[in-house]
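**Q** Dropping a prediction and its sequence here:
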Amino acid sequence: MDVKKFIYKLTELNFTISSCESFTGGFFCSSLTNIPGSSSVVAGALVTYMTRTKIEIAEISNQLIQQVGVVSKEVAIEMAKFSARKFKTNIGIGFTGVAGPTVLDEKQVGEFYIGYWINGKMFSTHKIAKDLSREELKSFAINTALNEIYAKI
């Protein structure tokens, strides 16, 4: 997905976007803010790389994490909801996954979930991308998210 085209579409719709990122480490927001004019649509981002910060900062329930795992669609959606609520945006997105080098909570390296909150509608994406470097995995996740959002707005 062409990020310029994505930013243009958000601008055209007068939509705003925010993110709560884990394994992507802020790369989603960084990708958007590389585009001139993105300040009119990108409200901000929060990087919650550690489980503890998801609980303490992003207000993800420890009970939920214990029940479904930190790498799950439920946690990704909660991250997206938190982002949209805190930044007061039309679109919130949450990324959680395993960049490696080891398995986490029985989730394999390259497995990730993206949660979406678009004007109150929630959904998620689950992908497993094997044999990618950390940087390639982040890029794949960002592109997946851009395409999913663009298709829904």
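**A** Perfect, I can see it now.
**Q** From here on, just use CA atoms for contacts and neighbour counts.
**A** Fine.
**Q** Could you find the closest non-adjacent residue to Lys9?
**A** For Lys9, ignoring the flanking residues on the chain, the nearest one in space by Cα to Cα, 6 or more residues apart in numbering is Tyr150 at 7.9 Å.
**Q** Am I right that that neighbour is in contact with Phe6?
**A** Yes. When contacts are counted by Cα atoms under 8 Å, Tyr150 is listed as touching Phe6 (6.7 Å).
**Q** ok now stretch 118-134, how far from the chain's centre?
**A** Here stretch 118-134 shows a centroid-to-chain-centroid distance of 8 Å under the convention Cα atoms, centre = their mean, to the nearest Å.
**Q** take a look at this one as well, against the first:
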Amino acid sequence: MRELVEKLIEKKLTIASCESFTVGLFGAGLGSVSGASNTYKGTLVTYQTVIKTDVLKVDHQLVKEYGVVSETIAKEMCLKGKDYFNSDICVSFTGNAGPEAMENKPVGLIYIGINYLGKIVTYEYRLVGSRAMIQKQAVHIAEKKLLDMLG
């Protein structure tokens, strides 16, 4: 995470995250780097659906139609999160880290959304491993995607 924080500071960009199944792991990684306060705005952990809809203001109808484990909700989370934090970048994580299927979606199905200066990109992965391994893999993927975007 050190390289990511350094690049964000160098480019004078702010970052925030909205996390579900990662339960703040991405934000904790950013916050563990000395100097992160120059770029990192915060993390909203939206573990329960009601927090996604009532606090982050993700549309109830979208949740009903697509489920929380979906590309649509990952996109909405990083869109609403960027506004919530007034940040240049917002990363979102939604998915199923297990131990059993959720919304008829398999363990390991995860979505990452990145809103970078208003341009939203989403990624879908089917990860394997324990709950903790799936969470760590997702955070690592997001970190790499952001580093690639930042050049």
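**A** Done, it's in. Just so we're clear, the structure is a prediction, and the values are computed from it rather than from any experiment.
**Q** Tyr150 and Phe6 of the first structure - which one has more neighbours?
**A** When neighbours are counted by other Cα atoms under 10 Å, Tyr150 of the first structure and Phe6 differ, and Phe6 comes out ahead with 18 against 14.
**Q** So the more buried one is in contact with Leu146, correct?
**A** Yes. Contact status for Phe6 of the first structure versus Leu146: in contact at 7.1 Å, counting by Cα under 8 Å.
**Q** Just give me the match in the second structure for the residue nearest to Lys9 of the first structure.
**A** Under the alignment (TM-score structural alignment), Tyr150 of the first structure pairs with Leu147 in the second structure.
**Q** Contacts only, for that match.
**A** Taking Cα atoms under 8 Å, 6 or more residues apart in numbering as the definition of contact, the neighbours of Leu147 of the second structure are Glu3, Leu4, Lys7.
**Q** If we only consider the residues you listed, which is nearest to Gln137 of the second structure?
**A** Nearest to Gln137 of the second structure out of those is Leu4 (Cα to Cα; 16.2 Å).
**Q** Map the closest one across to the first structure for me.
**A** Using TM-score structural alignment to pair residues, one finds that Leu4 of the second structure aligns to Phe6 in the first structure.
**Q** since we're on the aligned residue in the second structure for Val71 of the first structure, how many residues are nearby?
**A** Alignment note (TM-score structural alignment): Val71 of the first structure maps to Val69 of the second structure. Using other Cα under 10 Å as the criterion, Val69 of the second structure is surrounded by 23 other residues.
**Q** And the helices in the first structure?
**A** Along the first structure, counting by DSSP state H, helices occupy 3-13, 27-33, 51-56, 62-68, 73-87, 134-152.
**Q** With distance to Val103 of the first structure added, can I get these in TSV?
**A** What follows is those, written out as TSV (distance: least, Cα to Cα, whole Å):
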stretch	distance to Val103 of the first structure
helix 3-13	31
helix 27-33	22
helix 51-56	15
helix 62-68	16
helix 73-87	17
helix 134-152	14
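**Q** Many thanks, I have nothing further to ask.
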